[in-house]
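Asker: Here's my sequence, what's the structure:
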Amino acid sequence: MLHIGKRLKELREKAGLKQPELAELCGWGSQSRISQYENDKREPSLSDLEAIAQALRVSVKEILFGEEESPTATGLIVSYEATDELDAEDYIFVERHDLRLSAGCGNLAWVVHEKDPLAFRRRFINARRLDPKSLKALYVRGDSMQPYLADGDTVMIDTGDTAPKDGEVYAVCFDDEWFIKRIFKQPGGTLILHSDNERYRDIEISAEQAEFIRIFGRVVWRGG
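Answerer: Prediction:
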């Protein structure tokens, strides 16, 4: 018996997936197989290991023996020379953007960056019930969200998800500047823009100031 259950669970949670979501990415009808593997009640076959590794965007070797490279927050990124190397039926391409503000938070322009888009397996996107048309990638500026995000990391945001959920991370604009911050909701409609790096102060936005904040979208993926 390989006893890989604990490592498999850690990789799944690092990818932000629940057991049913991972099972769906693997093409399995229920989560029972994942549960059995994580509890070391069953040893996965090679084909199942390959399906899990592909879904988690890691290697089979990492599942079996632990981390072998420095992964991103959601797994290893596979490089490619050009998008035509990848099957458009299997992949979703998300453009990287620069966010340009003009006349405050009311006007913005998503400027496509010159670098190649990010490629995600279509089933990875579908399992999270994301609309590819609402996805945009941005570069992280500064270290205010370390260790969750580092300067130069890339985040993918869902521009269709702008109603703040407590504790989630969003791209927002406030006081004519855009940030990536964790949002906490307070009684009375107050919002706290929280920096994970304790060196930075929180920004408190009262209900009366709500007109001055704009939420661009929730962070649904991050990578370095």
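
Asker: all contacts plus neighbour counts: C-alpha atoms, from now on.
Answerer: OK.

Asker: All the strands of the protein, in order from the start?
Answerer: 91-94, 96-102, 107-112, 118-121, 135-139, 154-158, 169-174, 177-185, 191-194, 203-205, 213-223 (DSSP state E).

Asker: The ones you listed: which one's closest to S32?
Answerer: Nearest to S32, of all the strands of the chain, is strand 118-121, at 23.2 Å by CA to CA.

Asker: Touching stretch 99-119 from outside, list them.
Answerer: Contact with stretch 99-119 is made by 82-83, 91-98, 137-138, 173-177, 212-214, as judged by CA atoms under 8 Å, 6 or more residues apart in numbering.

Asker: residues contacting V172?
Answerer: With CA under 8 Å, 6+ apart, V172 has these contacts: 178-181, 213-217.

Asker: ok, those residues vs M156, which is closest?
Answerer: Nearest member of the contacts of V172 to M156, counting by CA to CA, is G217, at 9.1 Å.

Asker: wait, doesn't that closest one sit right on T162?
Answerer: Yes: contact status for G217 versus T162: in contact at 5.0 Å, counting by CA atoms under 8 Å.

Asker: Of those two, give the one with the bigger neighbour count.
Answerer: Shown here are G217 and T162; by other CA atoms under 10 Å, G217 has more neighbours (23 against 16).

Asker: And the more buried one, how far from D175?
Answerer: 17 Å (CA to CA, to the nearest Å).

Asker: what do you get for Q36?
Answerer: 50 Å.

Asker: Second input sequence below; structure requested for side-by-side comparison:
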Amino acid sequence: MSDFAKRLTNMFKRAGLSSARVSELSYDYGVDTSKKTVEAYRSGQRTPSPDFISFALAICGEKDANMLFSDNPNKIAKAEQAKDEIMYIDAFSMPAGCGSTGVFDNNFEVENRLAIHKSVLELYYPNPKFIKAFRCFGDSMEPEYYDGDFVIVEMVAGRHFQPIDGIYVFRVDDTVMVKKLAFLGKKVKTISMNLSYGEFIIDPEVDNFEILAKVCGKLSLKSGLLLSDQGIN
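Answerer: Modelled structure (predicted):
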């Protein structure tokens, strides 16, 4: 086993992360890596990419690549360069209900951070400070969004925008949902992609209704990362 593999293994052990858990987190961070591949990195049979190294440092709470590459300054430089090329999107702990109920958190507590290559994100959003993520909870938006997928969104955040028909994360009272919304004059119709779920009408003048964000992409375990230019601008 190489010195690097030993350091990587020890770093995961200190963080209490098994190979299976590292693999699970890698999908959340967009650095899809199987358990078998993680074990090959830990044993020294394979050499991880700079993106995986940046991800590994992040989930272990380490900021300095020197701890892994103290004997190889070229690899340190590559790891640091990879960090600069990655942007992290906050993923909120409150889920967006898709047939199941997501409960509104006024503090917008962040549960996770998704790693996305900067060039990919900036292709659609040159100023991505309003780009966040919610985890889907339920099956009412299948086959477009599956339970456990992350919807990538552009937060409204109190900004003025002209609502147009599309997929939004919104709340009614304390219930957070992701649905397709059709704006019908003063009322709003909600539409599920899964046709086994019915539609319902929201009256913003009566219901405690608030649009939180417009969906502009997803990070899916089935299809990977997909982005569009369908933000609120």
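
Asker: quick one on the thing from earlier: ok, of the contacts of stretch 99-119 of structure 1, which come out buried?
Answerer: 91-97, 137-138, 173-174, 213-214 (16 or more other CA atoms under 10 Å).

Asker: With distance to D131 of structure 1 as extra columns, can I get the residues you listed in JSON lines?
Answerer: Listed next are these as JSON lines, based on distance: CA to CA, whole Å:
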{"residue": "Y91", "distance to D131 of structure 1": "13"}
{"residue": "I92", "distance to D131 of structure 1": "10"}
{"residue": "F93", "distance to D131 of structure 1": "12"}
{"residue": "V94", "distance to D131 of structure 1": "11"}
{"residue": "E95", "distance to D131 of structure 1": "14"}
{"residue": "R96", "distance to D131 of structure 1": "16"}
{"residue": "H97", "distance to D131 of structure 1": "17"}
{"residue": "A137", "distance to D131 of structure 1": "14"}
{"residue": "L138", "distance to D131 of structure 1": "17"}
{"residue": "C173", "distance to D131 of structure 1": "23"}
{"residue": "F174", "distance to D131 of structure 1": "26"}
{"residue": "I213", "distance to D131 of structure 1": "24"}
{"residue": "R214", "distance to D131 of structure 1": "21"}
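
Asker: Around E204 of structure 1, count how many other residues there are.
Answerer: 16.

Asker: pretty sure it contacts L193?
Answerer: Yes: assessed by CA under 8 Å, E204 of structure 1 is found in contact with L193 at 6.4 Å.

Asker: thought D90 of structure 1 was touching F124?
Answerer: No: D90 of structure 1 is beyond contact range of F124, at 9.8 Å (criterion: CA under 8 Å).

Asker: For the two, work out which one has more neighbours and name it.
Answerer: Set D90 of structure 1 next to F124 and count neighbours by other CA under 10 Å: F124 wins out with 23 against 12.

Asker: roughly how far apart are the counterpart of the more buried one in structure 2 and D203 of structure 2?
Answerer: In structure 2, the residue paired with F124 of structure 1 according to TM-score structural alignment is V120. Distance, V120 of structure 2 to D203 of structure 2, by CA to CA: 38 Å.

Asker: same thing with T37 of structure 2?
Answerer: Distance from T37 of structure 2 to D203 of structure 2, by CA to CA: 51 Å.

Asker: Y41 of structure 2 too?
Answerer: From Y41 of structure 2 to D203 of structure 2 the distance is 55 Å (CA to CA).

Asker: Compare those two and say which is more crowded by neighbours.
Answerer: Y41 (21 against 13).

Asker: Can I take it that that one is in a helix?
Answerer: Yes: under DSSP: H, G, I helix; E, B strand; the rest coil, Y41 of structure 2 falls within a helix.

Asker: didn't it look like it was pressed against D3?
Answerer: No: under the criterion of CA under 8 Å, Y41 of structure 2 makes no contact with D3, lying 11.7 Å away.

Asker: Do me a favour and get the end-to-end distance for stretch 114-121 of structure 2?
Answerer: Note: stretch 114-121 of structure 2 ends 12 Å apart using CA to CA.

Asker: Check stretch 161-170 of structure 2 too.
Answerer: With CA to CA as the measure, stretch 161-170 of structure 2 spans 15 Å from end to end.

Asker: same check, this time on stretch 190-209 of structure 2
Answerer: 12 Å.

Asker: So for that stretch, what gets flagged as buried?
Answerer: Buried, per 16+ other CA under 10 Å, within stretch 190-209 of structure 2: 190-194, 202, 209.

Asker: Select, from those residues, the two members most distant in space.
Answerer: So, the buried residues of stretch 190-209 of structure 2 by CA to CA: farthest apart are N194 and F209, at 22.5 Å.

Asker: L181 of structure 2 contacts M193, correct?
Answerer: No: shown here, L181 of structure 2 and M193 do not form a contact pair, counting by CA under 8 Å, at 11.1 Å.

Asker: the helices in structure 2, which residues?
Answerer: 3-14, 19-28, 35-43, 50-59, 66-69, 73-84, 118-124 (DSSP state H).
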